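A.B. asks: Mind looking at a prediction? Sequence and model below.
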Amino acid sequence: MSLPILSTVRLSLSPVTYADINFLHQLWTLPEVRKFLWDDEVISLELARETVEGFLRDAETDGLGLWLISQCDAPETAVGFTSLRHPAGSEEVELLYGLHPDVWGRGLATEASRAVLDYCFDVLQLMRVVAGADQPHVLSLAVMKRLGMSPLPGGIPRVPGADYYVLHRDEYRIA
């Protein structure tokens, strides 16, 4: 299964390709992004490549994967990513997202996440999706709340210091 291009009023979400590895590596190593995404580790280009390869495999096998986010008024310039994956040791499906700090605070993470959730519930027919963020990352936690997610008390392998949220398909359209 190949990932579809997803779109919103302001955004286009394109499935990641090998050509996007350098952009993702640059984004993922920005101090403001890596602090919450990679536990402040400056990852190697090779780890970025391996991560993208894993997402590409997931896209082929179960429809999960990684999308680049670009704004419709500047489609040639990616501003972030969103993804679906199985957290290590879990069958849950986790929503991830990250944006360049220059575009934080504009509602783009929420908008991109809604497009991915539409895909999760309408196309993949998932029953629920989880998301997590480090407790200090209040912007990311606010996105989860705006999406209608509620605190998840347990059920997936935990990262210390992170809060997890869940959204059930039957609650999604109500939010």
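C.D. replies: Yes, it's here. Because the structure is a prediction, the values reported are computed rather than measured.
A.B. asks: Going by C-alpha atoms from here, please, whenever you check contacts or count neighbours.
C.D. replies: Will do.
A.B. asks: Can you list the residue ranges for strands in this structure?
C.D. replies: 6-7, 11-15, 66-71, 74-85, 94-99, 128-134, 150-151, 162-168 (DSSP state E).
A.B. asks: Turn those into JSON lines, including distance to residue 144 and mean neighbour count.
C.D. replies: Shown next, in JSON lines, are the strands of the chain (distance: least, CA to CA, whole Å; neighbours: other CA atoms under 10 Å):
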{"stretch": "strand 6-7", "distance to residue 144": "19", "mean neighbour count": "18"}
{"stretch": "strand 11-15", "distance to residue 144": "19", "mean neighbour count": "22"}
{"stretch": "strand 66-71", "distance to residue 144": "18", "mean neighbour count": "25"}
{"stretch": "strand 74-85", "distance to residue 144": "13", "mean neighbour count": "19"}
{"stretch": "strand 94-99", "distance to residue 144": "10", "mean neighbour count": "22"}
{"stretch": "strand 128-134", "distance to residue 144": "7", "mean neighbour count": "21"}
{"stretch": "strand 150-151", "distance to residue 144": "8", "mean neighbour count": "16"}
{"stretch": "strand 162-168", "distance to residue 144": "7", "mean neighbour count": "20"}
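A.B. asks: this is the other structure I want to compare:
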Amino acid sequence: MTPTLRTDRLLLDQYVPADQEDFVTLFQDRRVSQWMGDGPATEAEDRALFGRIFTKVYAQDLFDVWAVRRNGLYIGHAEIKPTDVTQGYEIIYALTPDVWGAGLGRELAEAIVAYGFDTLGLTEVHATVVESNGASLTVLSRIGFEHVRDIAEGDGSTTRVLTQSRAMQPTRQE
């Protein structure tokens, strides 16, 4: 079950059915969706994606997915999940454009990464970012992600694979 996470300004908690309109609005905003997955989708596809959060992701406990809230209002989406691209766990996050530039992307990314290291026990956390998404590349660089390789996409674009590592902590001997 996806746990609730808190930062100084954010609450990350499980989606509830009442979040559907906010989720669809976020994913239908091309300023946001151009950077997500395969890019903009239809409204029907985004509604189906929202439904799968409940019928697959939460129902089968596949990975952690959060609604991101600030002062009780929905402002974004976050995930940490296994991915074949890196053979590890990848963070995914998106915020509504009206909160861009306030440092919330950094705060959100740091919270997801800390959860990956501290709760999931990961030694590496990855992110894949389209090369032209300078804002996300800057945020991730500032919190310790390093560029490890590029993936040439079929449409001519390049996806950057970034990794943050944490050395394994030695186990205590009793």
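C.D. replies: Alright, I've got the coordinates. Predicted model only: the values in this text are computed from it and were never measured.
A.B. asks: Can you calculate the TM-score here?
C.D. replies: Here the TM-score for the pair of chains, by TM-score structural alignment, normalised by the length of structure 2, is 0.81; 164 aligned residues with a CA RMSD of 2.5 Å.
A.B. asks: about what we covered before: between the strands of structure 1, which one is closest to residue 55 of structure 1.
C.D. replies: Nearest to residue 55 of structure 1, of all the strands of structure 1, is strand 66-71, at 5.9 Å by CA to CA.
A.B. asks: Which elements pack onto the closest one?
C.D. replies: strand 11-15, helix 45-62, strand 74-85 (3 or more CA pairs under 8 Å, 6 or more residues apart in numbering; DSSP states H and E).
A.B. asks: Tell me which of the ones you listed lies nearest to residue 167 of structure 1.
C.D. replies: Minimum separation from residue 167 of structure 1 across these (CA to CA) falls at strand 74-85, 13.6 Å.
A.B. asks: which residues sit against that closest one?
C.D. replies: 12, 23-24, 27, 55, 58, 64-71, 93-100, 103, 112-113, 116 (CA atoms under 8 Å, 6 or more residues apart in numbering).
A.B. asks: Same check on stretch 50-64 of structure 2?
C.D. replies: Under CA under 8 Å, 6+ apart, the answer for stretch 50-64 of structure 2 is 1, 2, 3, 20, 23, 24, 65, 79, 80, 81, 82.
A.B. asks: got the buried residues for it?
C.D. replies: Within stretch 50-64 of structure 2, the residues scored as buried using 16 or more other CA atoms under 10 Å are 50, 53, 54, 57, 58, 63, 64.
A.B. asks: likewise stretch 134-142 of structure 2?
C.D. replies: 136, 137, 139, 140, 141.
A.B. asks: so how much does it differ from structure 1 once superposed?
C.D. replies: Superposing on structure 1 and averaging over aligned pairs (mean CA distance after the TM-score superposition for structure 1), stretch 134-142 of structure 2 comes out at 0.8 Å.
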